[in-house]
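>>> Coordinates for the following, if possible.
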Amino acid sequence: MARAEAACIRGYHRVTGLALGPYQSAVIRIGFAFTWLCFLLREWPYRRELYGPQGPFSFDMARQLTDGNHAFSVLVWWDSTAWFEVVYALAIASSALLMLGWRTRTMSVLFMIGVLSLQNRSIFLGDGGDNVIHLMATYLVLTRCGQVWSLDARRAAREAARRQVDGEPERAPRDMTGMVLWALAGASLFLAQLLTDDRLRLTADGPLPGLGWGAVLWGLWAVQGLWWLARRRPRGDLHGVLDALANLVHNAGLLVIMAEVCLIYATAGWYKIQGSRWQDGTALYYPLHLDYFSPWPALADLLAGSGVVVMLLSYGTVMVQVAFPFTVFNRRIKNVLIVVMMLEHIGIAILLGLPFFSLAMIAADAVFLPTGFLLWVGRRLGRIRGRLLPTAGGAPASAPEAGAG
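Alright, predicted model coming up:
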């Protein structure tokens, strides 16, 4: 009984005292922000036809759809080309800044708004990877994804080093940039609440039962202000409570991301098993002969010309996807399957011409990468950066409070 109680206490302190998986959460932050940024930049010449007022899916159709499925999109607030351009530009900016880790708490919310707004404006666009980005953009808001490998972490580390040199007491800096950003976010939300014709509801029709998107966004804004007040007294009770809650939410969000990845692979694998083409091992033969999925026809013909290779790839895909959720607790087998799945997605990107789907899935798979490997990659990239920028210096980009963007 005493051992069980001690284990429960250790587990409680581990879950509330630490934001677990800092490098994994940083990798998925960088991966999904990079994927969405590249997609937006690639579609820049065609943005108005895909998501804007010049597209076949008109503004009235989009508004009728969102009224029916209660999806969130700021693009259905006003039928204006200027408004669309502002939203698209903000989506690009928030993706770039989230990837760099600048004010990650605020940028993760803006990143989510950009993803949901564009995807819910035209739901018939996408290749499967958009669904993964849609989900992960929401989950990233819950995580402290800027603890390492971010500008927030670098700023926090430099501030801590400066306080140590000057002998100052431990307290948060004034952070005028954060205060201005918080005030602008509040003012923008207030104006949107007044001018959106009751589309930013406080109750119902939101991500949670009984909570509309208006209540969720106002809640995130208020929590950010409360966190700023708590950081003024790092050793106070309020700071300790909020820090423990933030760790708890982060760990729960990371667990949900891991479960979501397992669910994606399990669902895909078990549905494939029920298909006759996957059962006889010929499933991959057909997409390789579709013009839409053949950016390299000669390479596709070479691969599809071997029945044995097609059969092995078809059966191997099903076996890996079905087996992966059952191997997450075995470190060695899990690491091998992660490599296999990433190679599979690279093959999909090259052979079938689906680069953004593959990037999204590789970013999702990265949540299971071992910390030792990520640290090794970080050191290698740091050496490369040092050679390219020999004059670059500064504190290491990691700190306990790095997520407090």
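>>> C-alpha only now, for contacts and for neighbours.
Fine.
>>> Just give the closest residue to residue 40, not the sequence neighbours.
Once flanking residues are discounted, residue 40 sits nearest to residue 92: 6.7 Å by C-alpha to C-alpha, 6 or more residues apart in numbering.
>>> how many neighbours does the one you found have?
20 (other C-alpha atoms under 10 Å).
>>> In this structure it contacts residue 42, no?
No - between residue 92 and residue 42 there is no contact under C-alpha atoms under 8 Å: 11.2 Å.
>>> Show me what the helix or strand the residue nearest to residue 40 falls within is packed against.
Following DSSP states H and E, one finds residue 92 within helix 81-100. Where contact means 3 or more C-alpha pairs under 8 Å, 6 or more residues apart in numbering; DSSP states H and E, helix 81-100 is packed against helix 22-42, helix 104-121.
>>> Second chain to compare with the first, below:
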Amino acid sequence: MNRFALAVSTAIARVTETALGPYQSATIRIGFSATWLLFLLREFPHRQELYGPDGPWNWNLADQLVSLNGAFSALMWSDGQFWFGTVYVLAVLSSLLLLLGWHTRAMSVLFMVGVLSLQNRSIFMGDGGDNVLHLMCIYLVFTRCGQVWSLDERRARRTREARARGEHVVGRAGPALWAALGLVLVSAAFLDKLNGDWFVPALLWTLWLAQALWWAAGRFARSGQSRIMLDVVANIVHNGALLVIMAEACLIYATAGWYKIQGSRWQDGTAVYYPLHLESFSPWPALADLLSANGVMVMLVTYGTVAVQVAFPFTLFNRRVKNVLLAAMITEHAVIAVVLGLPFFSLAMIAADSVFLPTSFLRRLGGTAARTRARLWARSAPRGGPKRHGDPKRHGNQQRPRTPARPAPPTDPESVKIPD
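Next comes the predicted model:
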């Protein structure tokens, strides 16, 4: 009984004191924002037909559908060309800034608003990956996804170093961004433009007020107890959201696999054979013909897909088997992106799969990326040091030795609480 109580107390302490999976949450942040950004940039010449006034699904039809299903879309606030262009550009900018990790709390909210606004405006646009992105953009709001691999992490590190030197650092971009978003939210509420069910408007108001409470606790609270309490709540919400993302990914694969078992098309191989000969899913006809001509290959792909999707949720209890199946699914999605011409569906699924990647692999990947970036910067930097204007010994001026700054205490990157 004592061991059980000790295990429970240890688990509670770990969930409340630490935002788990900092590398995994950063990976899904980068993956989903990059997927949506690349999609918006690729469809930029066709944006008017997909989501704008020139599309076959016009604004009146979308307004009728939104009024029936209660979906949220900022594009329903106006049917003008200027407003559509503004929302589209803001969706692109929020995706880019979330990818870079600049004020991830605010950018994750804007990212969610952009995804919901465009997808709910035209519900027939997408290839299956839009459904995954639609769900994950909501879950991503509740995660602390800027702990590593972000501009927020670099700003927090520089802030700690400045405070260790005794400097007073005050951030101005965060409060200015909060005030601007608050003005938009208040204006939309005053003009009765917050359409949809109660969930999204209530979520926007809650997040806006919570950010104000977070800033006030860190700025004006004399004792650190209030900030510690808010930090504990943020960790619990983050860990719960990360668990929901993992459960959602398992549910997607489990339902897909069991539905495939029930049908005959995945038993006789036609579910793989016929899509390879459809014009809409054959960007490389020669490659599709080569794969479909091999009956053994079609059989392996058919039964292998079903087996991996059904078995994956059960392999989470074994790390090695899970990593093997995870690599198989990522490879499968990469093949789908090339052979069937569904790159954004594959990118969305790979981003969802990355929540299960081992931390050691992600750390090595981040270290490799950092070394590669350092080498590129070293090659692009001008050769030769700065020019010296005179010799200090020649003029009798000796340089005084600088007092080294007191280094900040070492911290574990997984337990650092980063103010987004």
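>>> So after superposing, what's the score?
For this chain pair, the superposition-based TM-score is 0.93 by TM-score structural alignment, normalised by the length of structure 1; 390 aligned residues with a C-alpha RMSD of 1.9 Å.
>>> before we move on, the earlier item: looking at the helices and strands packed on helix 81-100 of structure 1, spot the one closest to residue 280 of structure 1.
Closest approach to residue 280 of structure 1 among those (C-alpha to C-alpha): helix 22-42, 34.5 Å.
>>> quick one, the helix holding residue 92 of structure 1 and helix 104-121 angle?
Angle, helix 81-100 of structure 1 to helix 104-121, by axes from the mean of the first three to the mean of the last three C-alpha atoms, to 10 degrees: 130 degrees.
>>> Just say helix, strand or coil for the aligned partner of residue 228 of structure 1 in structure 2.
Structural alignment (TM-score structural alignment) places residue 228 of structure 1 against residue 215 in structure 2. Of the three states, residue 215 of structure 2 takes helix according to DSSP: H, G, I helix; E, B strand; the rest coil.
>>> State the distance from residue 215 of structure 2 to residue 359 of structure 2.
The spacing between residue 215 of structure 2 and residue 359 of structure 2, counted by C-alpha to C-alpha, to the nearest Å, is 31 Å.
>>> before we move on, what about residue 201 of structure 2?
Distance from residue 201 of structure 2 to residue 359 of structure 2, by C-alpha to C-alpha: 36 Å.
>>> can you check residue 292 of structure 2 too?
Taken as C-alpha to C-alpha, the span from residue 292 of structure 2 to residue 359 of structure 2 is 38 Å.
>>> what about residue 280 of structure 2, which SS state?
helix.
>>> List the contacts of it.
Not one residue lies near residue 280 of structure 2 by C-alpha atoms under 8 Å, 6 or more residues apart in numbering.
>>> what do we get in structure 1 for it?
Under TM-score structural alignment, residue 280 of structure 2 pairs with residue 292 in structure 1.
>>> and the closest residue in space to residue 101 of structure 1 that isn't next to it in sequence, how many neighbours does it have?
Nearest-residue entry for residue 101 of structure 1: residue 150, 4.1 Å, with adjacent residues in sequence omitted and distances by C-alpha to C-alpha, 6+ apart. Residue 150 of structure 1 has 29 neighbours, counted by other C-alpha under 10 Å.
>>> ok, residue 150 of structure 1 - contacts?
Taking C-alpha under 8 Å, 6+ apart as the test, what residue 150 of structure 1 contacts is 26, 100-102, 397-398, 402.
>>> again, but for residue 32 of structure 1
Applying C-alpha under 8 Å, 6+ apart, the residues near residue 32 of structure 1 are 133, 136-137, 359-360, 363.
>>> Take these and keep only those in helices.
Within those, residues falling in helices by DSSP state H are 133, 136-137, 359-360, 363.
>>> and the two most separated of the residues you listed?
Counting by C-alpha to C-alpha, the most remote pair of those is 137 and 359, 14.4 Å apart.
>>> of these two, who's got more company?
residue 137 (24 against 21).
>>> who are the neighbours in contact with the residue nearest to that one when sequence neighbours are not counted?
Leaving out its chain neighbours, the residue that sits closest to residue 137 of structure 1 by C-alpha to C-alpha, 6+ apart is residue 112, at 5.0 Å. The contact partners of residue 112 of structure 1, by C-alpha under 8 Å, 6+ apart, come to 134, 137-138, 141.
>>> For residue 196 of structure 1, state which of those residues is nearest.
residue 138 (22.1 Å).
>>> Can you list the buried residues in stretch 56-74 of structure 1?
57-59, 62-63, 65-66, 70-74 (16 or more other C-alpha atoms under 10 Å).
>>> what's the span of that stretch from first residue to last?
End-to-end for stretch 56-74 of structure 1, by C-alpha to C-alpha: 19 Å.
>>> what sits up against that stretch?
Against stretch 56-74 of structure 1 from outside (C-alpha under 8 Å, 6+ apart): 49, 53, 76, 79, 87, 113, 116-118, 120-122, 205-206, 213.
>>> remind me, longest helix of structure 1?
Assigned via DSSP H, structure 1 shows its longest helix as helix 237-273.
>>> need the contact list for the spatially closest residue to residue 146 of structure 1 that is not a sequence neighbour.
Of all residues not flanking residue 146 of structure 1 in the chain, residue 403 sits nearest, at 4.5 Å (C-alpha to C-alpha, 6+ apart). Going by C-alpha under 8 Å, 6+ apart, residue 403 of structure 1 touches 104-105, 144-147, 152-153.
>>> try 7 Å
104, 144-147, 152 (C-alpha atoms under 7 Å, 6 or more residues apart in numbering).
>>> Mind picking the two most distant members of the residues you listed?
Most distant of the contacts of residue 403 of structure 1, by C-alpha to C-alpha, are 144 and 152, 11.0 Å apart.
>>> Compare neighbour counts for these two and give me the winner.
When neighbours are counted by other C-alpha under 10 Å, residue 144 comes out ahead of the other of residue 144 of structure 1 and residue 152, with 30 against 26.
>>> Three-state assignment for the more buried one, please.
Classified using three-state DSSP, residue 144 of structure 1 is coil.
>>> how much space between it and residue 364 of structure 1?
Distance from residue 144 of structure 1 to residue 364 of structure 1, by C-alpha to C-alpha: 16 Å.
>>> Good, we can wrap up now.
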